[in-house]
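**Student:** Structural data only, the sequence is not supplied:
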């Protein structure tokens, strides 16, 4: 069999829409030593493809990072497949909080240098020396302590729509920049309790190890991130300390945690936390847009892009020729556009 997809995205989306069974959206990661990431990737692709798993998985010498959807009737077989690998046996699976099962439509497994880009080059850095896990109950208790500092290790556009009470934002556009910035921001607080969190746990786990590597003493990280915290807090009847929406890196672009809306439309300033990509294929800016502005601008981010989408497809294609662009997002804190580098 081919070890990659050969069907168009349009056809795959049609097939997804026609499915009559329910899918479950799941994320997981594991830092572990993988001797041959390419061989592991190929074997895993074949086994997950047979179970109709869709999603995005990154494999590297340092481990695995995945966001996927699984047919509900294949969930047990999928879990058994993962657990058949010794380093994944018993791994925590973060089940999405707000899920329609339509988050992915194709399976992609890619080999990368690292499962999360960190910019760390110090050979003495050791992921095995990491902060202490906090479950939902312990997180709530420790963050009630005035000597605790809560640090959000996600990007600006994630923090903007939702975050924990009293959390500190590390105002950088990439995780690799956030790590040294967090160390500098907290350099005079090395005796405080430092609690780090992110979406599913992968970034804050590495960040906790980096803080310990840089001399911090009491470092913790939220087990399973926001997703696991929310599921466990609701199941145990604990107070939810997260406010707003949790940004996710699939077609949903967010899952509702609380009804509170803490962000604003980037065009009119109305309370709104709905992320979207500009409908101009030459832009695709990630930004927050309310329903009224979506109708006014036809789903685009500006008057310029609104003008473009009213042109013929041929005219739009001509405009895009020779234009280099990366994925962009609106960074309100800096009042400008910046490339989004895809940190997950």
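**Tutor:** Looks like it came in fine. Since the model is a prediction, treat every value here as computed from it, not as a measurement.

**Student:** use CA for all of it now, contacts and neighbours both
**Tutor:** Noted.

**Student:** three-state assignment of residue 102?
**Tutor:** For residue 102, the reduced secondary structure class is coil; criterion used: DSSP: H, G, I helix; E, B strand; the rest coil.

**Student:** right, and residue 253 touches residue 275 too?
**Tutor:** Yes - contact between residue 253 and residue 275 holds when scored by C-alpha atoms under 8 Å: they sit 6.3 Å apart.

**Student:** More neighbours: the two, which one.
**Tutor:** Using other C-alpha atoms under 10 Å as the criterion, residue 253 and residue 275 rank with residue 275 on top: 22 against 17.

**Student:** Now for that one: which residues touch it?
**Tutor:** With contact taken as C-alpha atoms under 8 Å, 6 or more residues apart in numbering, residue 275 is in contact with 253, 254, 286, 287, 288, 289.

**Student:** can you list contacts of stretch 82-98?
**Tutor:** Counting contacts by C-alpha under 8 Å, 6+ apart, the residues touching stretch 82-98 from outside are 24-28, 30, 32, 200, 224, 227-228, 230-231, 255-257.

**Student:** After the helix or strand that contains residue 57, which helix or strand is next?
**Tutor:** Under DSSP states H and E, the secondary-structure element containing residue 57 is strand 54-60. The first helix or strand that comes after strand 54-60 along the chain, using DSSP H and E, is strand 63-71.

**Student:** adding another structure so you can compare the two:
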């Protein structure tokens, strides 16, 4: 059906509603509307109007909404000749209260100009930053340069949590988004502003984590899974204690109930882990500063980091026969696809 024919049908609808009694107008409308819907969805549009997924049709549009508590700058990915995407995530807790708008603008412009084809999200809040990106493999060095020059990482590129490498056509993130917000991770803590996120226990590398857990007996081990109930069902470390929550904000009363009593020696080690490490910072700060534990240990880069380390051990044959302490899948809420099954 042509567009002209559909317009003619619309005119007939208007005439029908005028011509029939008011109590029949609804019936006339119901009789004709399905025809219009068929015309709308079956009419062929010019090929230039159809949405394409190939990189040659990606637009270079920029969306600037730099007012309000969740100001955003975004852009669709620019064309790239890369054949694969490097997945990477990072976070850093530091005070950005006096510079977060400036940081948002400078980082967005730097990514747009120096890292063509990048997609992902960076949140900037008073408490710090939190980012997840898919970076074309041919501009990874430029991505690292932006991160180090603008202090998105604290010290070195080791602070970046490198994930897998995926084919360029793999669905990941739709745009490059840099936005300001009130917090980088909503926690529901009543004493949020009084906690120091840089005082959150000792951070262990995956190698240190694996070594220390193997030395602990299952009876004495205190290992806390800081993720929600659904994530825990997908996979977990051996002998871990689940919090059995549905949202992260439910963690605090559970921790109070399980660990605030006098039955626990607060000088004995408590190991905590999550997907990428950021939730453990807040749990570690809470257990250290609110509950009074003095020996909290958290897994650097979380399960993602442990997964990568264990695979490297097997590939380099440093520990080819040592099974992983992780059992099951590492569930992710977004399309980063860092995780996978660890055998």
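**Tutor:** Perfect, thanks for sending it. Here the structure is a predicted model, which means the values were calculated and not measured.

**Student:** how distant is the strand holding residue 57 of structure 1 from the center of its chain?
**Tutor:** Computed by C-alpha atoms, centre = their mean, to the nearest Å, the chain-centroid distance of strand 54-60 of structure 1 equals 13 Å.

**Student:** and that strand with strand 63-71, angle?
**Tutor:** Per axes from the mean of the first three to the mean of the last three C-alpha atoms, to 10 degrees, the angle that strand 54-60 of structure 1 makes with strand 63-71 is 170 degrees.

**Student:** Chain neighbours aside, what residue packs nearest to residue 55 of structure 1?
**Tutor:** Once flanking residues are discounted, residue 55 of structure 1 sits nearest to residue 68: 3.9 Å by C-alpha to C-alpha, 6 or more residues apart in numbering.

**Student:** The one you found: neighbouring residues, count only.
**Tutor:** 24.

**Student:** Can you name the residues that contact whatever residue of structure 2 lines up with it?
**Tutor:** With the correspondence set by TM-score structural alignment, residue 68 of structure 1 lines up against residue 133 in structure 2. Residue 133 of structure 2 makes contacts with 87, 88, 89, 118, 119, 120, 121, 173, 336, as judged by C-alpha under 8 Å, 6+ apart.

**Student:** if we go to 7 Å?
**Tutor:** For residue 133 of structure 2, the residues meeting the contact criterion (C-alpha atoms under 7 Å, 6 or more residues apart in numbering) are 87, 88, 89, 119, 120, 121.

**Student:** roughly how far apart are it and residue 38 of structure 2?
**Tutor:** For residue 133 of structure 2, the distance to residue 38 of structure 2 (C-alpha to C-alpha, to the nearest Å) stands at 41 Å.

**Student:** Ok, residue 123 of structure 2 next?
**Tutor:** Taken as C-alpha to C-alpha, the spacing of residue 123 of structure 2 relative to residue 38 of structure 2 amounts to 43 Å.

**Student:** quick one: which of the two has more around it?
**Tutor:** More crowded of residue 123 of structure 2 and residue 38, by other C-alpha under 10 Å: residue 123, with 23 against 12.

**Student:** What residue in structure 1 is paired with the more buried one?
**Tutor:** Residue correspondence to structure 1 (TM-score structural alignment): residue 123 of structure 2 is matched to residue 58.

**Student:** quick one: the helices in the stretch 51-200 of structure 2?
**Tutor:** Chain-ordered helices for the stretch 51-200 of structure 2, with DSSP state H, counting those that start in this stretch as the definition, fall at 100-114, 140-149.

**Student:** Put together TSV for the ones you listed, with mean neighbour count and distance to residue 201 of structure 2 on each row.
**Tutor:** Formatted as TSV, the helices of the stretch 51-200 of structure 2 follow (neighbours: other C-alpha atoms under 10 Å; distance: least, C-alpha to C-alpha, whole Å):
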stretch	mean neighbour count	distance to residue 201 of structure 2
helix 100-114	17	27
helix 140-149	17	25
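
**Student:** Having no further points to raise, I will conclude here.
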